[in-house]
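# heads up, no residue letters with this:
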């Protein structure tokens, strides 16, 4: 049965062991698995201890290698490799271009402020729900982890005045910014996605950069197939004591696709499908792609100028 407390609703809140926050912990577990499987491609030493600290037993067993990795499809690990390296490269390219102001939206258990080799003077703003920000800050401090940039946590809900909270933390909209919205947009209602992209554009000086994923709008029957696949995954994990409502956390139906929407706002984008990124990284192609994951575009772009 579906846990009614896990289904999205107006004003819902979460931590890293519930609702949308739980997906951040699952993503970190995937990074821990990927770090062991592909250390030449991804190295996130903080993923495993952060998952352990959250305390979801099934995800802890996966992250630490104590559970049978056959409980997850290889594609879950491969997508973690693709996503992590894509956004790592995005931020490092932005830093090389001279951008010193980075904003990670819905940061979850992202550890880039601690593990990337940031140039001196880089400020990394991490924005997420207050319980999420507080947990990660305390846990990494307990691990004696030291940020490699000027890390500035921003405890704020994206449905509230997060630009105000960002400015309070020292954000300067007159300076170019690199923004990431990783694995985020599908958990926002369509109008909230548009508002987010409008707002970060309004806060961006010329030369700012953005990176996100752009999922194609569903064809007839696609949403039903996606829900079926997500429910199958939930049922598979439920047999091992973990019962997330994967379908209940997502917003379905048509929306403005992120890539053309950002282009209309003045961003010049490069985009690559997940399918092509898997091929370029010598990872296995997708099989039985009923969720059309292979068609998801990974996009990055510059505001007010051409891509370099």
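Ah, there it is. Given the structure is predicted, the values throughout are model-derived calculations rather than measurements.
# could you use CA atoms for every contact and neighbour count after this?
Fine.
# I'd assumed residue 252 was in contact with residue 188.
No. With contact defined as C-alpha atoms under 8 Å, residue 188 does not reach residue 252; the gap is 9.6 Å.
# where along the stretch 51-200 of the chain do the strands fall?
101-105, 123-128, 150-155, 178-181 (DSSP state E, counting those that start in this stretch).
# can I get those in a markdown table including distance to residue 49 and mean neighbour count?
Formatted as a markdown table, the strands of the stretch 51-200 of the chain follow (distance: least, C-alpha to C-alpha, whole Å; neighbours: other C-alpha atoms under 10 Å):
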| stretch | distance to residue 49 | mean neighbour count |
| --- | --- | --- |
| strand 101-105 | 21 | 23 |
| strand 123-128 | 19 | 24 |
| strand 150-155 | 19 | 20 |
| strand 178-181 | 23 | 22 |
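# closest one to residue 172 among the ones you listed?
strand 101-105 (8.3 Å; C-alpha to C-alpha).
# centre of the chain versus the closest one, how much separation?
Chain-centre distance of strand 101-105: 12 Å, with C-alpha atoms, centre = their mean, to the nearest Å.
# what comes into contact with that strand?
91, 122-128, 171, 175-182 (C-alpha atoms under 8 Å, 6 or more residues apart in numbering).
# ok, structure two:
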């Protein structure tokens, strides 16, 4: 159960969800028709615990019809499909932002996001990653051990987003006079509703004209079948984790698209099924509703 002052490393609580996301990216990277390549993902997952977490990759990558792998196939279709869609969407978001001249990037709750290491950043780009201290330490140490270097100037900001993260960000050289591309990927449900609004308020206060923010969110409750499937897979893999217990309720939570639009930002939205369809990636018809619950948003300050 979450508390207002809880903390974690990469193998506990919210940290484990970052491993799950990286595992889905590793599975996609293995595909011959991969829609993106993240060579850091599998390195990070296996470094956390090759036996325990390596199974997240190996089981989910099993071919269809492989007995116990049938459950994994369902997870790959729903959870993996959504992860692929949002990864592609946010990769494109950063390409568009840098093409427009933005050179200041802030990734909030960066987890095992390896974009600083795998995307092609224009000269002069600075990427700020904000997350729990132990999470940032694990990622940077693991990638350094494998000789993987960031492709932009990377500044890690070790602070809890429920604390005074703007002060920490400014102390690391963030310039609020420069337009910024913000990213909140897989973050919002891990914040209480009031903390989400406070985070958005801080983003606006720190954003110069031309800044952008991208986010994924769902204001619906996860369907029971999806919850049961996820729990069954985690149990098969020996992982005692109820992801739903890590989320804060949606009661009283603002709609991010409406929130930014009401404050003068230009908002565009899509959903994960549309992104996958536009990329030519098929998915089972019975997964359409589950994947489509996930909204993807970009807002720009004119």
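Perfect, I can see it now. What you are looking at is a predicted structure, and each value in this text was computed from that prediction instead of being measured.
# need the TM-score between these chains.
TM-score of the superposed chains, computed with TM-score structural alignment, normalised by the length of structure 2, equals 0.90; 292 aligned residues with a C-alpha RMSD of 2.1 Å.
# residue contacts, the aligned partner of residue 62 of structure 1 in structure 2?
In structure 2, the residue paired with residue 62 of structure 1 according to TM-score structural alignment is residue 56. By C-alpha under 8 Å, 6+ apart, the contact set of residue 56 of structure 2 is 20, 23, 237.
# apply 10 Å and report the result again.
Residue 56 of structure 2 makes contacts with 19-24, 26-27, 45-46, 50, 72, 233-234, 237, 239, as judged by C-alpha atoms under 10 Å, 6 or more residues apart in numbering.
# over to residue 108 of structure 1?
15-16, 20-25, 27-28, 126-129, 132-133, 135-136, 182.
# mind checking what it lines up with in structure 2?
Under TM-score structural alignment, residue 108 of structure 1 pairs with residue 111 in structure 2.
# what do you get for residue 134 of structure 1?
By TM-score structural alignment, residue 134 of structure 1 lines up with residue 137.
# relative to residue 33 of structure 2, how far out is the residue in structure 2 that residue 170 of structure 1 lines up against?
Correspondence of residue 170 of structure 1 to structure 2, assessed by TM-score structural alignment: residue 173. Residue 173 of structure 2 is 40 Å from residue 33 of structure 2, where distance means C-alpha to C-alpha, to the nearest Å.
# quick one, helices of the stretch 101-250 of structure 1?
Here the stretch 101-250 of structure 1 has its helices, by DSSP state H, counting those that start in this stretch, at 112-115, 130-142, 162-168, 190-202, 222-238.
# secondary structure class for residue 299 of structure 1?
Under DSSP: H, G, I helix; E, B strand; the rest coil, the three-state class of residue 299 of structure 1 is strand.
# the corresponding residue of structure 2 for it: what's it in contact with?
Counting by TM-score structural alignment, residue 299 of structure 1 corresponds to residue 297 in structure 2. Contact analysis of residue 297 of structure 2 by C-alpha under 10 Å, 6+ apart lists 89-90, 93, 213-217, 256-257, 267-271.
# and the residues you listed, which are buried?
Buried members of those, counted by 16 or more other C-alpha atoms under 10 Å: 89, 90, 93, 213, 214, 215, 216, 217, 256, 257, 267, 271.
# nearest to residue 245 of structure 2, of those?
residue 217 (17.1 Å).
# translate that closest one into the numbering of structure 1.
So, by TM-score structural alignment, residue 217 of structure 2 is matched to residue 214.
# likewise for residue 160 of structure 2?
Here residue 160 of structure 2 is matched to residue 157 in structure 1, going by TM-score structural alignment.
# neighbours of its match, just the number please.
For residue 157 of structure 1, the count of nearby residues is 17 (other C-alpha atoms under 10 Å).
# any idea how far residue 222 of structure 2 is from residue 247 of structure 2?
The value you get for residue 222 of structure 2 to residue 247 of structure 2, if C-alpha to C-alpha is used, is 11 Å.
# what is in contact with the two at once?
By C-alpha under 10 Å, 6+ apart, no residue touches both residue 222 of structure 2 and residue 247.
# so who does residue 79 of structure 1 touch?
27, 30, 31, 34, 85, 274, 275, 277, 278, 283, 293.
# what's the closest non-adjacent residue to the second one?
Take residue 30 of structure 1 and drop its neighbours on the chain: the residue closest to it by C-alpha to C-alpha, 6 or more residues apart in numbering is residue 77, 5.5 Å away.
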